[in-house]
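Asks: Just a sequence and a predicted model for now, questions to come.
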Amino acid sequence: MKNRVLDLREILIIAMLLIGCSMQQEEAKAQVDSTKPAILVFYKTAGFYHESIPEGIAAIQKLGKENNIAVEATKDASVFNDDNLKKYKAVVFLSTTGDVLNLQEQTAFERYIKKGGGFVGIHAATDTEYDWPWYNQLVGAYFDSHPAVQKATILVKDKKHPSTAFLPDKWERIDEWYNFKSINLKVKVLATLDETSYKGGKNGANHPIIWYHEFDGGRAFYTAGGHTPESYREPLFLQHLLAGIKYAMGK
């Protein structure tokens, strides 16, 4: 009986060692490859959690592998400090919601942008940080409301930007279409929604849905798509997203 107990202990020790090695290997894989330009995908939620977030992370990681971009994903807000942020060409807010950064982290992010960093907002990035006026100007607007998921027509207004250059003039997609408030009138609108093509639009004839701008020393790009998991399997949407990320990364 004693020998059997010893055997079980040995098995447990070996199993624990194997698990430890596996965790170390996974941790090593998660580290940013310093030989490549890097981006940070931030997906913390303090409000509604979008079930499409894992699909979005996986899609951006795949785009990174295909385009020589190192991608690190986290919901840990403590990474928003000067030493860490300087590793990234751009920070992507992937359907973040609510109050996700404390005052110290906000200040570090502001410094990052002022030093030339890039920002990409996807979908609920506009449903984030309602009490931070600087962020409102950076992301370009705040979420107000949305109707049910449905098909709508995006009217591409500016094809000079790399994120829209290849899109059709009228781009039909199924997604959750945001109505916006507190819109920064200085952003450069790339595409609007045709509110006659769906039910529930509240921004009228000039309903921005994709935009970009240079802001406070850095670059910002926002696309309102990306609510559904299927979005991250759409070739056109992924091409659009990649080009927006590359713009935010700069030269």
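Replies: Received it, and whenever you're ready, just let me know what you need.
Asks: use CA for all of it now, contacts and neighbours both
Replies: OK.
Asks: all helices for the stretch 1-150 of the chain, in order.
Replies: If DSSP state H, counting those that start in this stretch is used as the criterion, the helices of the stretch 1-150 of the chain fall at 2-30, 53-66, 82-85, 103-114, 133-139.
Asks: among the ones you listed, which is nearest residue 202?
Replies: Taking CA to CA as the criterion, helix 133-139 is the member of the helices of the stretch 1-150 of the chain that comes nearest to residue 202, at 19.4 Å.
Asks: buried residues in the closest one?
Replies: The neighbour-count criterion (16 or more other CA atoms under 10 Å) identifies 135-139 as the buried residues of helix 133-139.
Asks: Run through who's touching it.
Replies: For helix 133-139, contacts defined as CA atoms under 8 Å, 6 or more residues apart in numbering pick out 121, 125-126, 129-130, 142, 182, 184, 215, 220-222.
Asks: before we move on, what about stretch 32-44?
Replies: Taking CA under 8 Å, 6+ apart as the criterion, the residues outside stretch 32-44 that touch it are 53, 57, 68-77, 87-97, 100, 249.
Asks: this is the comparison structure:
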Amino acid sequence: MRAKVRTVIAVVGAALLIGCVSGPAVSDSAVSKGGPGKPTERDRVLVFSKTAGFRHDSIPDGVSALKDLGAAHGLAVDATEDGGAFTSRNLARYDAVVFLSTTGDVLDEAQQKAFEGYIGRGGGYVGIHAAADTEYDWAFYGGLAGAYFQSHPAIQPAKVNVEDRAHPATSHLGESWERTDEWYNYRSNPRDRAHVLASLDESSYTGGTMNGDHPIAWCQEYRGGRAFYTGGGHTKESYADTAFRQHLLGGIRWAVGAAQADCRPEKGYAPLFDGTAESLSQWKQAGPGSFTLSDDGTLTSSGGMGMLWYAATAFGSYSLKLDWKMASDSGDDNSGVFVGFPPSDDPWSAVDKGYEIQIDATDAPDRTTGSVYSFQSADISKRDRALNPPGEWNTYEIRVEGERLRVYLNGEKINDFTNTDPARSLRDGHVGIQNHGADDRVSFRDIRIKELPGKASRSSAPPGD
């Protein structure tokens, strides 16, 4: 396998982005890549579209689309329908393998073993549509794909609810996505095992059989590798659709390690801010500046220094998740997430009596992204591997249990801090987001919380009410 943090396998039915080969590619010597943002060669993807059952007539369109995306975005793509390409030596050449509408038993036992080893060494997988209708007797593959196909109704339009708008496969979409496709029902629900990116609104079409919880795209870390699956892609028209092509590109970028995201399963979170003006009714601005709510449900800071804080409830033991990105042209913006502070109209109360999880590209280590501001730096090497660049979305999980505070960036733990200051306590406090200054623009989406066993939340009236 090429020397790289992540290797990804995408099987989309033909070659992904650049070249197209009719048979298994011959291995070249491994080529080392530079550090983050400094590749010495392009990421390489193998598109695999062998079928042993139903064959989709959209496969050539899928191959062509993947080649176009590769050419435009610096991905080298080979395509094959020969299972002989699945050798340890050959797979090591690729950063991802895309299964494009494969069906039936497409790999023999030796090829399966080579692929399992590839994933175990950090390889990546991308499954498109009928990739879920593949290798029913190979348990490893079933876990990798996330769920097996069961049935489908006729091709028809449906509403897709976008559950994660930070992942590169879905960050370009609104809260819902109307499109026409052949909508699969699955034999099991992957939600407990994988991170659901989008789900079908079964009331928007006929023939859904998953009792109202119908994932249609998901991602997961699986046995050492990365796995992304989307149920779309039956129709030829899908591969000419700009939004669907971006969906595929984002999934591939994550699978090859070119973009980061939190793909841990997520259940049990309640929204504090869901993109609507109504959900802001329990938030309060402290100090100067403001946040602007855009039509796509994004809050963006301006002016300051102030803070928008959730005034209805103080929290004790919880997991707080939110999506953020630096939004100015400079890419050097300043903001943060405050936790554990008492109710106040003065933003400095949060500074003096709570803790800030920093968002800032350039400063001292204990004052940059992922730090507990001025108290403890993030693990810089882990932070830098997990961080997406300015203009792209990141996800924080801030986990508070007792006086312990842990920070996860795109699923990677980057800070573990314990409060020992008697003037502060994480056991009972509010949460908020900072607007730092006139030149600092940071955007936020989907602020949600899950209370953990421990002290219950406490309602509190905002000052002056």
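Replies: Looks like it arrived, so ask away. Fair warning: this is a prediction, and the values are worked out from it, not measured in the lab.
Asks: and the helices of the stretch 1-150 of the first structure as JSON lines, adding distance to residue 146 of the first structure?
Replies: As requested, the helices of the stretch 1-150 of the first structure are exported to JSON lines (distance: least, CA to CA, whole Å):
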{"stretch": "helix 2-30", "distance to residue 146 of the first structure": "35"}
{"stretch": "helix 53-66", "distance to residue 146 of the first structure": "18"}
{"stretch": "helix 82-85", "distance to residue 146 of the first structure": "33"}
{"stretch": "helix 103-114", "distance to residue 146 of the first structure": "27"}
{"stretch": "helix 133-139", "distance to residue 146 of the first structure": "18"}
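Asks: Find the one among the ones you listed with the highest mean neighbour count.
Replies: Looking across the helices of the stretch 1-150 of the first structure with neighbours counted as mean count of other CA atoms under 10 Å, the highest average goes to helix 133-139: a mean of 19.
Asks: So how do I select the buried members of the contacts of stretch 32-44 of the first structure in PyMOL?
Replies: A single PyMOL command selects the buried members of the contacts of stretch 32-44 of the first structure (16+ other CA under 10 Å):
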select buried, resi 53+57+69+70+71+72+73+88+89+90+91+92+93+94+95+96+97+100+249
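Asks: if we can go back for a sec, any idea which of the helices of the stretch 1-150 of the first structure gets closest to residue 149 of the first structure?
Replies: With CA to CA as the measure, helix 53-66 is the member of the helices of the stretch 1-150 of the first structure nearest residue 149 of the first structure (16.6 Å).
Asks: Could you tell me where that closest one falls in the second structure?
Replies: Under the alignment (TM-score structural alignment), helix 53-66 of the first structure falls on residues 59-72 in the second structure.
Asks: hang on, the earlier thing: relative to residue 178 of the first structure, which of the helices of the stretch 1-150 of the first structure is closest?
Replies: Among those, helix 133-139 comes nearest to residue 178 of the first structure, with 14.0 Å by CA to CA.
Asks: now the closest one: which residue numbers in the second structure?
Replies: So helix 133-139 of the first structure sits over residues 139-145 in the second structure, by TM-score structural alignment.
Asks: so how much does the matching stretch differ from the first structure once superposed?
Replies: After superposition onto the first structure, stretch 139-145 of the second structure lies on average 0.5 Å away from the residues it aligns with, using mean CA distance after the TM-score superposition for the first structure.
Asks: Having no further points to raise, I will conclude here.
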